[in-house]
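**Student:** Need a 3D model of the sequence below.
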Amino acid sequence: MEISFIEILMLIIGFYLFFTVIKIDGRVKGIKYTLDQISKQAGIPENPVNNELRELISQGDDVKAVKKVRETLGLSLVEGKQYIDALKAENK
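**Tutor:** All right, here's what the predicted structure looks like:
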């Protein structure tokens, strides 16, 4: 089986894109952390939807809470679940 130049080039480009996405993800997390710290120091109130989400969580409607946070904040399913899990963890 012979590997063509195009296949090797596509593989190299794929690896490059993969590692670039990982690098960007790390930067975004760093920026988010910095913004969270700045908003706490500046006294900026949290997102108003959080109160509604906490109410849904207290009623045991985690699925509805994930759906609401996804619709409101435009998060993916995984990000929405992580957001709800973080709200649940702060109430423990």
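
**Student:** From here on, just use CA atoms for contacts and neighbour counts.
**Tutor:** OK.

**Student:** what's the burial count for Ser62?
**Tutor:** Not Ser; residue 62 is Asp. By the criterion of other Cα atoms under 10 Å, Asp62 has 19 neighbours.

**Student:** how about it, what does it touch?
**Tutor:** Leu56, Ile84 (Cα atoms under 8 Å, 6 or more residues apart in numbering).

**Student:** quick one: the residue nearest the centre of the chain from Ile22, how far?
**Tutor:** Nearest to the geometric centre of the chain sits Glu79, at 3.9 Å (Cα atoms, centre = their mean). Distance of Glu79 to Ile22, given as Cα to Cα, to the nearest Å: 16 Å.

**Student:** Next, the structure of the following sequence, for comparison with the previous one:
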Amino acid sequence: MGISIFDGIFLIIIIYMLTKISKMEHRIQAMQKTIDQLTSKVKLPEPAINKELRQLLKDGKDVEAIRQARNEFGLSLLEGKQYVDKLKSGN
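**Tutor:** Okay, here's the model as predicted:
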């Protein structure tokens, strides 16, 4: 049996959406790089929650620190872990 017209259209839509998502991810990465460059040039005040996150890390509550960071900043799990790891390393 061959592919129906609806299957073909569905496949084309999926490919189109994956391409768009990939392009958006690249744009976001470029924007993040620009933001990082700008913030390295300008001394911005540290987010107030960092004090609480450092205390959680000091208390050995890494998972709770990641959860708090995710809630505060709307981060993914990976981004939250990276943020907390940066705090942990002193950067």
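
**Student:** Helix, strand or coil: sort out the residue nearest to the centre of structure 1 for me.
**Tutor:** At Glu79 of structure 1 the chain is in helix, as set by DSSP: H, G, I helix; E, B strand; the rest coil.

**Student:** Determine which residue in structure 2 is aligned with it, please.
**Tutor:** Aligned by TM-score structural alignment, Glu79 of structure 1 pairs with Glu79 of structure 2.

**Student:** In contact with its match, which residues are there?
**Tutor:** Here Glu79 of structure 2 is in contact with Arg70 (Cα under 8 Å, 6+ apart).

**Student:** surely Ala65 of structure 1 meets Leu53?
**Tutor:** Yes: in this structure, Ala65 of structure 1 is within contact of Leu53 by Cα atoms under 8 Å, at 5.4 Å.
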